[in-house]
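Peer 1: sequence and predicted structure, then a few things I'm wondering about:
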Amino acid sequence: MSFNKSVRDSDVVNQNDSWHGIKSSEKCHEKVSSGPKYLRDKSWSDQLEDKVESVATHFHWAIHSRCKRDLNYEPKRIVLTKPIAEKLLLGVIHKSVIFVSPDHFVLARDTSHVESFNKTMKMFQDKRIVLSDANYHTQACLAVCHWNENVDRVFTMLHLFGILKGEMQSMKGKKNYKAPSYSYRNNIWKRQINSIICDHIFDLQDSFQKL
């Protein structure tokens, strides 16, 4: 947020990751949806216990411009009848980063590919293992090859789970991806062998020329 503040008045088009923006609002919603009994209807309301996931879902679809108006809509959530519940919910929504800075989310950017690559880097560069500079560079190159070959690979099945409190509709389910491929290893090996053969041929040619 400090970085956002520094570029807010500049000509830079700033876009925040939508998942993190929605997640931060979820945490605020959770604080007003449950709590100790003596603070019920003061700092939290039981009528908001099923609103965490639904508000997060609405944020998600609003960012991705897929909102629709259903004239036959019947609410499946608790209908708000307590003024304190409505006040608490509106307070959280109006203070959320998505509501305060909607222009930072209009392009619906996300950091999923960055985080995917970061996960791949951790596979090749274990923080518990000390590497030399040369090995560190080699592992980084291998991580790039592995990620480029397997990013966005197709999945064979999608397991769906029940609705959990605070879980976004778009985040439900677990994909079973196809096993990663390692063609880059064969390509690296072939290039290495070809390099050795070429060097050997060059040495032979040089020897014959000297003769």
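Peer 2: Arrived safely, thanks for sending. Residues are numbered from 1 along each chain as shown.
Peer 1: CA only for contacts and neighbour counts going forward, please
Peer 2: OK.
Peer 1: which strands and helices sit next to the host helix or strand of H137?
Peer 2: Per DSSP states H and E, H137 falls inside helix 133-150. The contact analysis (3 or more C-alpha pairs under 8 Å, 6 or more residues apart in numbering; DSSP states H and E) places helix 133-150 against helix 112-124, helix 183-210.
Peer 1: ok, structure two:
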Amino acid sequence: MSSNKITNAFEQMSDRERKLVYGGGSLVIVSLVIVIGIFVSRKVTAMEEQVATNSEALTTILDAAPSYLKNRREDKAIDEVLKQASGSSLQSTLLGIAKEIKFEKKYGADATSEVRLSDFVKFSNATEILADLTQNKKKKARRKRRRKKKRGEKSKRQLFLATIVVALDRVPDTALFQFLERVETHKQPMFGVSLDISRESPNREHFRAKLKVGQFRYGDDE
């Protein structure tokens, strides 16, 4: 019934009134189309910006991936080296190097005998300190470990710097240089902290050396 009334009312309108109705309806439709178009356009623009941002982030990740993986491999390799170093004391490692080096030792005018460098080595001032931590950090680390122990968690391994002084007395220069080279190229990385070399006489068989060696290793700071 209502549709018939609307139809009758529309038929009773003049041409001018009908044009106004048509124009108003068209204006409403056009306005709706424009509003919907603007809304869709904004959504599309926002999606394009998001895609561009994601694409840029993905490119950054892909560019950084090789160096990240390389660093991870290096960190793993360093961790393995530190584990190996923790398996034996620095003194025993250095003594093992000295045992591998042999040389002819002269006794008197003509007598010689093959000896090992380890027979002429003495060790002193062995120390092991927590690496790169101040006293305050050490206290905080201990408190954290105590809390973890109460909760039944494992304490994180601490990095230590071990040092020891190696004294070589009356050894030939060839044996001394072999020892220094093997310390430098050993599979468990070590480094020289200080080196003092002297010679009693022009004789190249009578060198004295005092070498301080350092090595990073894992340990427990209780």
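Peer 2: Noted; the coordinates are in hand. A quick note: this is a predicted structure, and the numbers were derived from the prediction, not measured.
Peer 1: fetch the TM-score of the aligned pair.
Peer 2: Comparison of the two superposed chains (TM-score structural alignment, normalised by the length of structure 1) gives a TM-score of 0.27, and 90 aligned residues with a C-alpha RMSD of 5.3 Å.
Peer 1: following the helix holding H137 of structure 1, which helix or strand shows up next?
Peer 2: Remark: after helix 133-150 of structure 1, the chain's next helix or strand is strand 155-159, criterion DSSP H and E.
Peer 1: buried ones in that following strand?
Peer 2: For strand 155-159 of structure 1, burial by neighbour count (16 or more other C-alpha atoms under 10 Å) applies to no residue.
Peer 1: and that strand, what other elements does it pack with?
Peer 2: Using 3+ C-alpha pairs under 8 Å, 6+ apart: strand 155-159 of structure 1 touches strand 174-177.
Peer 1: shouldn't I97 of structure 2 be in contact with V183?
Peer 2: Yes - contact status for I97 of structure 2 versus V183: in contact at 7.5 Å, counting by C-alpha atoms under 8 Å.
Peer 1: one step back: out of the helices and strands packed on helix 133-150 of structure 1, deepest packed?
Peer 2: helix 112-124 (a mean of 14; mean count of other C-alpha atoms under 10 Å).
Peer 1: state the distance from A126 of structure 2 to S92 of structure 2.
Peer 2: Per C-alpha to C-alpha, to the nearest Å, A126 of structure 2 is found 12 Å from S92 of structure 2.
Peer 1: looking at these two, which has the bigger crowd around it?
Peer 2: A direct count of neighbours by other C-alpha atoms under 10 Å for A126 of structure 2 and S92 places A126 higher, at 15 against 10.
Peer 1: who's in contact with the more buried one?
Peer 2: A162, T163, I164, V165 (C-alpha atoms under 8 Å, 6 or more residues apart in numbering).
Peer 1: in TSV: those residues, plus distance to T53 of structure 2 and neighbour count.
Peer 2: Putting the contacts of A126 of structure 2 into TSV (distance: C-alpha to C-alpha, whole Å; neighbours: other C-alpha atoms under 10 Å) gives the following:
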residue	distance to T53 of structure 2	neighbour count
A162	49	21
T163	51	23
I164	55	20
V165	58	21
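Peer 1: please identify which of those residues is nearest to V121 of structure 2.
Peer 2: V165 (10.2 Å; C-alpha to C-alpha).
Peer 1: and that closest one, that's in a helix?
Peer 2: No - secondary structure assignment (DSSP: H, G, I helix; E, B strand; the rest coil) places V165 of structure 2 in strand, not in a helix.
Peer 1: name the nearest residue to it, ignoring sequence neighbours.
Peer 2: Spatial nearest neighbour of V165 of structure 2, chain neighbours left out: K212 (4.3 Å); criterion: C-alpha to C-alpha, 6 or more residues apart in numbering.
Peer 1: tally of neighbours for that neighbour?
Peer 2: 20.
Peer 1: do I have it right that it meets A162?
Peer 2: No - here K212 of structure 2 does not reach A162: they are 10.5 Å apart, not a contact under C-alpha under 8 Å.
Peer 1: please enumerate the shared neighbours of those two.
Peer 2: With C-alpha under 8 Å, 6+ apart as the test, K212 of structure 2 and A162 reach no residue in common.
Peer 1: now do the contacts for the spatially most central residue of structure 2.
Peer 2: The centre of structure 2 sits closest to D75, judged by C-alpha atoms, centre = their mean, with a distance of 4.9 Å. Not one residue lies near D75 of structure 2 by C-alpha under 8 Å, 6+ apart.
Peer 1: which of the helices or strands spans it?
Peer 2: Assessed by DSSP H and E, D75 of structure 2 sits inside helix 15-86.
Peer 1: one more: K210 of structure 2?
Peer 2: For K210 of structure 2, the host element (DSSP H and E) is strand 207-219.
Peer 1: what packs against that strand?
Peer 2: Under the contact definition 3+ C-alpha pairs under 8 Å, 6+ apart, strand 207-219 of structure 2 sits against helix 15-86, strand 158-171, helix 173-185, strand 191-199.
Peer 1: rerun that using 7 Å as the cut-off
Peer 2: The contact analysis (3 or more C-alpha pairs under 7 Å, 6 or more residues apart in numbering; DSSP states H and E) places strand 207-219 of structure 2 against helix 15-86, strand 158-171, strand 191-199.
Peer 1: buried stuff in the helix or strand following the longest one?
Peer 2: I take that to be helix 15-86 of structure 2. Using DSSP H and E, the next helix or strand after helix 15-86 of structure 2 towards the C-terminus is helix 90-100. Within helix 90-100 of structure 2, the residues scored as buried using 16+ other C-alpha under 10 Å are L90, Q91, L94, L95, I97, A98.
Peer 1: also stretch 38-45 of structure 2?
Peer 2: Under the neighbour-count criterion of 16+ other C-alpha under 10 Å, stretch 38-45 of structure 2 has nothing buried.
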